[in-house]
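Peer 1: Pasting the sequence and the predicted coordinates here, then a few questions.
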Amino acid sequence: MTPTHRLRQLAGSLLLSCLSLSAMAAPQHALTLYDEPPKYPATFKHFDYVNPDAPKGGTLRQSSFGGFDSLNPFINKGVAAENVGSIYDTLMRQSLDEPFTEYGLVAGKIEKAPDNSWVRFYIRPEARFHDGHPMRADDVVWTFNTLISKGAPLYRVYYGDVAEAVAETPLTVLFKFKHKNNRELPLILGQLPVLPKHWYETREFTRGNLEIPLGSGPYKVAEVKAGRSVRFERVKDYWAKDLPLNRGQFNFDAMTFDYYRDNTVALEALKAGQFDFIEEMAAKNWANAYNVPAVREGRLIKEELPNGNPTGMQGFVFNLRRPVFQDVRVRKALSLLLDYEWTNKQLFNGAYTRSSSYFENSEMAARGQPSPAELKILEPLRGKIPEQAFTEAFKNPVSDGSGMIREQQREAYKLLQDAGWKIVDDKMVDTQGKPVSIEFLLAQTEFERVLLPFKRNLADLGIELVIRRVEVPQYINRLRSRDFDMLVGGFPQSSSPGNEQREFWTSAAADNPGSRNFMGLRDPAVDQLVEQLINADSRQSLIDHARALDRVLQWGYYVIPNWHIKTWRVAYWNHIGHPAISPKYDIGINTWWIKPDATPAVTQQPPAAAQPDEAH
């Protein structure tokens, strides 16, 4: 990040240029990625997916997984409590029924340079923190600089194209950009939380602890039981409660999160009425575990809500930092040993679809032969990327579901031989003659049943798979230090992928402990494709670049693709209500409410014996 005082020494001609651009721009109430009109005009009263007359009151009780030891979600230290980031307002907020549109929150108006060289935010004069202190431009600049210098490493990448943040007046903030081709950057900055500079002046930002922080949003932290539970209370005099983008939202007087160390225990606690709402992640549970009187009688409601988001990729991630996984033939061979068809039929009740794309469930997923537009993007990289990306459609192996995958095992064995591996004394040894043993790092007991058949298939070829389940804090520490062979990793996608792709795939993120480049991918060709995607100048160009990137990732065999579902599976007690229209891109829990005339399932606190900590 270029120091502020150096930028202020730039020639006066640059300043005049910025001033002339300022005259050309017009403040807006919303931003879109390609300057298309937003769905909601400046005069809108509320979002379509809310009930503007939703009743206020009651407590929403939820569960979480593992534990926590910090209330600072912005640093790469400790485990932050569930939902704690929501106590802070951001400059803008994204609507949940548009692919990528943001509306002004702390910033009532936004002004963007016609050539995309800067963005200016106009702070609402009434914006304030929970202690009554006004939110001002200095808070925004301090937040930005602090996240860049002291926050989790991902912020340095996420805001990497920002040259400088300037508080022009107490109520205006100007962000100057290093480049003019990052169309997403103004919206990325719109997501910036505004932290209280005056509160942190007497505190060390990088210290993770359980001191209740000062926020500005619709909720505040009210009570903390270290590692066990956290309670949020609605701020009755919340400064933005009457803004159109908040109308019909944040209806619960309180929200609590109790932590469980076993999801099976958490599910039983839900059915016993100890909390109110759960998103069910396990197909087996969805099919079989809710056969209880409360569900049959309509008191505990099971519902599938449509999910319009790209599902992205979940998979068994190879850590390329380990020499054993650096040969693509090895990675492909191991991929052949997951019998998805048997797993889906026997373990998931046929509920899932196999994923093959890193942009699954979207128009950005690579399908069939590459289009002329994709080939134009890929051609300059010929010889640097897998040749199959130019001529073949990627396909996962398909078994007959019988549990016998002899053909796939034979193909895998041939690939391993080609890579220099061989069988010695009934054990597979690598090119160094070392028996192959792979540790699979887990934090959840539920995934062990999925891995056991995979373990058996590897064992048939003399490969040992060690399933290592650890507690959540140890898991997070090992993930950050990249101390694993394989793990289950997720790469979620939005309808408008952009800067976050650097965190997933680029060389710069490979050794960043806060990034999601779990596999340690370092490939200049992938780096180039990511930058081209971020700099796409139209929706179609974005689609073409995403598909081109997808093809290269697919043929790299960096993960063993898992599965996805196109709905959210939720269960909740019938004293909870939600709007008739669900948002396309989110569950929208902040639009739900407690029915004022309904009786909660159970009002007493759960017994201590039923309160070990865990989420999905």
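Peer 2: Done, it's in.

Peer 1: Only C-alpha atoms from now on, for both contacts and neighbour counts.
Peer 2: Will do.

Peer 1: any idea how far L458 is from F318?
Peer 2: Distance check for L458 against F318: by Cα to Cα, to the nearest Å, it reads 15 Å.

Peer 1: Looking at those two, which one has more neighbours?
Peer 2: It is F318, of L458 and F318, that has more neighbours when counted by other Cα atoms under 10 Å, with 27 against 22.

Peer 1: what number of residues lie near the residue nearest to that one when sequence neighbours are not counted?
Peer 2: What sits nearest to F318 in space, not counting adjacent residues and going by Cα to Cα, 6 or more residues apart in numbering, is M486, at 5.0 Å. M486 has 24 neighbouring residues, counting by other Cα under 10 Å.

Peer 1: list the contacts for M486?
Peer 2: If you count contacts by Cα atoms under 8 Å, 6 or more residues apart in numbering, M486 has them with 316-319, 438-441.

Peer 1: Show the buried residues in these.
Peer 2: 316-319, 438, 440-441 (16 or more other Cα atoms under 10 Å).

Peer 1: In strands, which of those fall?
Peer 2: Among the buried ones among the contacts of M486, the ones falling in strands (DSSP state E) are 316-318, 438, 440-441.

Peer 1: want to compare, so here's the second one:
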Amino acid sequence: MKPQTPTPPKRRAATATALPDRAGVARVLGVSLLALAAVVGMARSETIVSHGISTFGELKYPADFPHFDLVDPNAPQGGRMTFRGTGASTTFDSLNPFILKGQAAQGLGLLYDSLLAGSTDEPDAAYGLVAETLEYPEDRSWVIFNLRPEARFSDGTPITAEDVVFTHQVLVEKGSPSYQVILRDIESVEALEPHRVKFTFREGASTRDLPALAGGLSILPKHYYETVEFAESTMVPPVGSGQFVIRDAQPGRSIEYCRNPDYWAKDLPVNIGSGNFECYVYEYYQDSTAAFEAFKSGGYLFHQEFSSLIWATGYDFPAVSRGWVVKEELPDNRPAGTQGFWFNLRLAKFQDPRVREALGMMFNFEWSNETLFFGLYNRTDSFFENSPLQAEGLPEGEELALLEEFRDQLPPEIFTEPAFTPTESTTRQLDRRALRAASALMDEAGWEVGADGLRRNAAGEVFTLEFIEDQPTMERVLAPYVSNLRALGVDAKITRIDAAQIQQRQDDFNYDIMSGRFVMSLTPSMELRQIFSSAAAEAKGSANLAGVADPVVDALIEKIIASKTREEVEIRSRALDRVLRAKHIWVPNWYSGQHLVAYWDVFGKPGQQPPYSRGDELWWSDTEKLGSLRAQGALR
């Protein structure tokens, strides 16, 4: 499995985009759109005035809270946290994460603040950062943010309402095409006063999450982009609105973010106890093997492991046995992650769901788990795996009533069979039972085996299937799958290309099947449009890897977004999960429900891990531990 981006040392109320990384089992920034409902105070005829918002129920923290509970408010500041640069590429050539051009460096979110910031221990709450307060009516048809007058960009220029207006405009007009999907329900943004900005939402839109979406946008400096072209990639460090600035950026090698000594918000309650390092560094390596070898010798300090083989067999190096490197399994309380091999439904050969189901049958998870994964994983079958959002059994009650609205547009088995779960295979690589079932489906779909053993359609076209990959670690999983597909008569192959080519081919939808992982929210909302909606299916650079374009899926997404209670979210998400699973848009992969991490023992950390993250965003540098390891010659 390809790794996720290490957790950056800041919390965001919302992420403006969920564009997936472009290589292998990419992660996407699992997008959590935090929303509102908590009434903290009233003013001027039914307008709610608050220091924060929450999707359902009351906010945990009052207006005068000093800091979040799970942080150490006395955490020392300073030192360095170093990660491996992973995910999107083995290199970078751009410091602009908002456009499709170029390979953006990791960690660029450290440069930007937003109007709101998320809590460490609430799944769907956010509190004022650049905005001191927000105002909104009970129907949430608009929101006004009152900015802190002391807020500054990294060059010392005040952050004003005009910058917030500019941010929205430039993202829609010049940003990645996905922003047009993400921000489509924002009707207008206007500066009412220098530090007061109003977002008005589209009439008829589901507004539950829109104030938090607006509050989660990275704030961009209008004055800076008056002389710099926003739509072009660049290696010139931009002016940002956040706590860190770029100290050094060397494409293909590393990027270093260090604290802005003049950062205005370091003592705000939402920042106390987090972002404790002086610098955060992402080190880039050509492949995972080179990266792991560097970690073992102290080339970087924090490593999240995504290879079961290495986790089971690779941690016998001296630094572990001497106690210099700590190996931990941290619980992950989020949905397990939507990970799989996604078919590109934009291609004619994948239009028949029987074909997609047959191809999925040839992936033998049970054999892979026993032979390749050391039994560490469970099979994924749901798009909301290991959560209350996962469909189970036959639909009933309110979920059934919801699906009845679309009965004439859904396959009959939605109502007569349990939610689709991949058939369990034998522990022999090629399961003959699965091969027979898959062969029958391919025959029914018109792809018959010829004298050369390859399947062709009525036009004589061979069924080909190309996996593109840039890391050798995934090939050990794909190679047996390809072998099984070839036994089915599919002309399957693995093509090694570099990460830049993978990104371009994904942006252009130029692939047969794409590995990808999305970290789903406990309160799914507008991010679902980016992953599964018709609008995103043809938006260049979209997170809709499969190209799903289905009116029932679109309608269910909008019902989830419009949910008024958590119960409604769960029921409607289960319905969406059931429909997507019946469409066979992917070959589901595996999950562990844990973060597998290793790190050099030079950190201090709070006593309790936050429930919805790894928690390293709250760590700090322990100078005594670091000094001890240096004295022993373990680290430079």
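Peer 2: Right, received. Where do you want to start? The structure presented is a predicted model; accordingly, all values stated were derived computationally and were not measured.

Peer 1: Pull up the gap between Y591 of the second structure and H168 of the second structure, please.
Peer 2: 36 Å.

Peer 1: follow-up on the earlier one: return the member of the ones in strands among the buried ones among the contacts of M486 of the first structure nearest to N72 of the first structure.
Peer 2: L441 (25.8 Å; Cα to Cα).

Peer 1: Now check the second structure for the residue matching that closest one.
Peer 2: Taking TM-score structural alignment for the superposition, L441 of the first structure sits opposite I468 in the second structure.

Peer 1: ok, now F348 of the first structure?
Peer 2: That one, F348 of the first structure, aligns with F373 by TM-score structural alignment.

Peer 1: contacts for the longest helix along the second structure?
Peer 2: Once the second structure is assigned using DSSP state H, the helix that runs over the most residues is helix 566-583. Helix 566-583 of the second structure has contacts (Cα under 8 Å, 6+ apart) with 56, 353, 381-384, 388-391, 395, 398-399, 402-403, 410-411, 414, 419-421, 523-524, 553, 556-557, 559-561, 563.

Peer 1: Stretch 449-461 of the second structure now?
Peer 2: So stretch 449-461 of the second structure is in contact with 446-448, 462-463, 486, 489-491, going by Cα under 8 Å, 6+ apart.

Peer 1: Likewise for stretch 434-444 of the second structure?
Peer 2: 354-355, 357-359, 361-362, 425, 448, 487-488.

Peer 1: what's that stretch aligned against in the first structure?
Peer 2: Stretch 434-444 of the second structure maps onto residues 408-418 of the first structure, going by TM-score structural alignment.

Peer 1: What are the buried residues along that stretch?
Peer 2: Applying 16+ other Cα under 10 Å to stretch 408-418 of the first structure flags 408-409, 412-417 as buried.

Peer 1: That stretch vs the second structure, average offset?
Peer 2: Its matched residues in the second structure lie on average 0.5 Å from stretch 408-418 of the first structure after superposition (mean Cα distance after the TM-score superposition for the first structure).

Peer 1: circling back: distance to P114 of the first structure for the buried ones among the contacts of M486 of the first structure - can I get that in CSV?
Peer 2: Shown next, in CSV, are these (distance: Cα to Cα, whole Å):
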residue, distance to P114 of the first structure
F316, 43
V317, 42
F318, 43
N319, 43
I438, 53
F440, 50
L441, 48
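
Peer 1: which one is the counterpart of V429 of the first structure in the second structure nearest to, not counting chain neighbours?
Peer 2: Here V429 of the first structure is matched to R456 in the second structure, going by TM-score structural alignment. Spatial nearest neighbour of R456 of the second structure, excluding adjacent residues (Cα to Cα, 6+ apart): V462 at 4.4 Å.

Peer 1: again with L375 of the first structure
Peer 2: That would be F390: by Cα to Cα, 6+ apart, it lies 6.7 Å from L375 of the first structure.

Peer 1: Which secondary structure element is home to the one you found?
Peer 2: helix 388-391 (DSSP states H and E).

Peer 1: Per the alignment, name the residue of the first structure opposite R354 of the second structure.
Peer 2: Counting by TM-score structural alignment, R354 of the second structure corresponds to R329 in the first structure.

Peer 1: Its match falls within a helix, correct?
Peer 2: Yes: the assignment for R329 of the first structure, made by DSSP: H, G, I helix; E, B strand; the rest coil, places it in a helix.

Peer 1: What sits closest to it if chain neighbours are left out?
Peer 2: That would be L415: by Cα to Cα, 6+ apart, it lies 5.6 Å from R329 of the first structure.

Peer 1: show me the residues around the residue most central in space within the first structure that make contact.
Peer 2: Central residue of the first structure (Cα atoms, centre = their mean): P492, 5.3 Å from the mean position. Shown in contact with P492 of the first structure (Cα under 8 Å, 6+ apart): 310-314.

Peer 1: Just give me which of those residues are shared by the second structure.
Peer 2: Among those, those whose aligned partners also touch in the second structure, counting by both residues aligned by TM-score structural alignment, their matches' Cα atoms under 8 Å, are 310-313.

Peer 1: Which ones among these map onto helices?
Peer 2: When DSSP H is applied, those are split such that none fall in helices.

Peer 1: Just the closest of these to A127 of the first structure, please.
Peer 2: P310 (34.2 Å).

Peer 1: counterpart of that closest one in the second structure?
Peer 2: Using TM-score structural alignment, P310 of the first structure pairs with P335 in the second structure.

Peer 1: which ones are touching its match?
Peer 2: P335 of the second structure makes contact with 384-387, 519-522 under the criterion Cα under 8 Å, 6+ apart.

Peer 1: which of those has the most neighbours?
Peer 2: Top of the contacts of P335 of the second structure by neighbour count (other Cα under 10 Å): F384, with 26 neighbours.

Peer 1: Aligned to that residue, what sits in the first structure?
Peer 2: In the first structure, F384 of the second structure lines up with F359, judged by TM-score structural alignment.

Peer 1: Its match reaches N309, doesn't it?
Peer 2: No: contact between F359 of the first structure and N309 fails when scored by Cα atoms under 8 Å: they sit 9.7 Å apart.

Peer 1: shared neighbours of those two, anything?
Peer 2: Contacts common to F359 of the first structure and N309, judged by Cα under 8 Å, 6+ apart, are Q493.

Peer 1: show me where the stretch 501-616 of the first structure has helices.
Peer 2: In the stretch 501-616 of the first structure, the helices defined using DSSP state H, counting those that start in this stretch lie at 524-534, 539-555.

Peer 1: what's the most buried one of these?
Peer 2: Of the helices of the stretch 501-616 of the first structure, the one with the most neighbours on average (mean count of other Cα atoms under 10 Å) is helix 539-555, at a mean of 22.
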